[in-house]
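Asker: Pasted the sequence and its predicted model underneath.
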Amino acid sequence: MGMSVGDKGEDAPMSEINTTPLVDIMLVLLIIFLIAVPVVLETVELELPDVAFEPTTTKPENVNISIKGAGGGDGESSVCEVYWGQTPVDSRQLLERGQNKLEQLLEDIGGPQNITEENFPEVHIRGDVNTPYQCIGGVIYTMQFAGFQKIGFISEPAAGSATLGRI
């Protein structure tokens, strides 16, 4: 604490304000708010899934689609190369092949009443890392329109990561 010794005389009013009590009160309020704010914040309780790499079981009836893309920068339209297995296809051929695949499945198993999760084919998409989203999104939409219910992405796990391990 400081004390003012009058230079001008005892009758002159003091023009300086003592701010020490104000600073003390502000520090106390700051500490109260720092303690109270985390208590007031509300969070939504979520149970997040555990991430694990699971090896895919490839069934012969699954459809393997590979997508490569180029272009798409500076207003150019991107060019998508889509492959059904090893055969290049356009979007019309992709839809026709998908519908034909499901029709053939229905014939083979004896009708829609015999469809189970085990015998229904899945679509496995391998997308190049540089493929624009519109290419992959178009293939997903086309295969869903053809009637496929399960569509998954095939990726390579990062080097050094364990299969079925926790991340």
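Answerer: Nice, thanks for sending it over.

Asker: Please make it C-alpha for all contacts and neighbour counts, starting now.
Answerer: OK.

Asker: Look through this protein and tell me its longest strand.
Answerer: Secondary structure of the chain per DSSP state E: the longest strand is strand 63-70.

Asker: what separates that one from the chain centre, distance-wise?
Answerer: In this view, strand 63-70 has its centroid 20 Å away from the chain centroid, taken as CA atoms, centre = their mean, to the nearest Å.

Asker: Likewise for stretch 35-49?
Answerer: With CA atoms, centre = their mean, you get 22 Å for stretch 35-49.

Asker: For that stretch, which residues meet the burial criterion?
Answerer: By neighbour count with 16 or more other CA atoms under 10 Å, stretch 35-49 contains no buried residues.

Asker: Put this next to the first one:
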Amino acid sequence: MAMHLPSGRSRGRRAPMADINVTPLVDVMLVLLIIFMVTAPLLTAGVPVNLPDSRAKPLDQEKQPTEISLDEQGRIFIAKEEMSFDTLSARLDAIAAAAQGSEPPQVYLRADRKLDYGQVMRVMGELNRAGLNRVALVTVGED
């Protein structure tokens, strides 16, 4: 029986290796998975931001949106008409009922930067309760 023993004559002639070594690929993927698992919770932590300034481009609109504004004193305006927080709920229900069967209208929410965050969230909660979920926060663009 003959055996093939490596000799000095066949150094330059090797058979091609047909196996793929996937161990380094698996190692890199596991390290990336661990990195993403560790950093993902850190991305949701509170970061100090100045919300009223934005570099976002304006939205293209086909229909006229509903504009809700909150001034520095916390007064609520719907399309330049002042109303109390108690009457806001009924007015938002009427807006949502007018759009029944079609897509809910886009709502632009403008709030003064000095206003308490809780007051803005109360208005957003009423919008959500009325079913007006297409809300865009209006900011001032940076030049």
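Answerer: Received it, and whenever you're ready, just let me know what you need. No experiment lies behind these values; they were computed from the predicted model shown.

Asker: circling back: what residues sit buried inside the helix or strand following the longest strand of the first structure?
Answerer: On the C-terminal side of strand 63-70 of the first structure, the closest following helix or strand by DSSP states H and E is strand 79-84. Buried residues in strand 79-84 of the first structure, counted by 16+ other CA under 10 Å: 80-84.

Asker: what inclination does strand 79-84 of the first structure have with respect to strand 63-70?
Answerer: Counting by axes from the mean of the first three to the mean of the last three CA atoms, to 10 degrees, strand 79-84 of the first structure points 160 degrees away from the direction of strand 63-70.

Asker: Give me the contact list for the helix or strand following strand 79-84 of the first structure.
Answerer: Next helix or strand after strand 79-84 of the first structure toward the C-terminus (DSSP H and E): strand 87-89. For strand 87-89 of the first structure, the external contacting residues (CA atoms under 8 Å, 6 or more residues apart in numbering) are 81-83.

Asker: and if you look at stretch 122-135 of the first structure?
Answerer: Contacts of stretch 122-135 of the first structure (CA under 8 Å, 6+ apart): 61-70, 72, 78, 80, 136, 143, 148-155.

Asker: what about the longest helix in the second structure?
Answerer: What stands out as the longest helix in the second structure, according to DSSP state H, is helix 23-43.

Asker: Which stretches in the first structure count as helices?
Answerer: Under DSSP H, the first structure gives helices at 20-40, 91-109, 133-146.

Asker: what's the mean distance for the last one versus the second structure?
Answerer: Aligned to the second structure and superposed, helix 133-146 of the first structure gives a mean residue distance of 0.7 Å (mean CA distance after the TM-score superposition for the first structure).

Asker: Quick one: the residues in the second structure that that helix pairs up with.
Answerer: Using TM-score structural alignment, helix 133-146 of the first structure lines up with residues 117-130 of the second structure.

Asker: Quick one: map Phe85 of the second structure onto the first structure.
Answerer: For Phe85 of the second structure, the residue aligned by TM-score structural alignment is Ser91.

Asker: so how far is Gly69 of the first structure from that match?
Answerer: 14 Å (CA to CA, to the nearest Å).

Asker: What of Gly98 of the first structure?
Answerer: Noted for Gly98 of the first structure: a distance of 21 Å to Gly69 of the first structure, by CA to CA.
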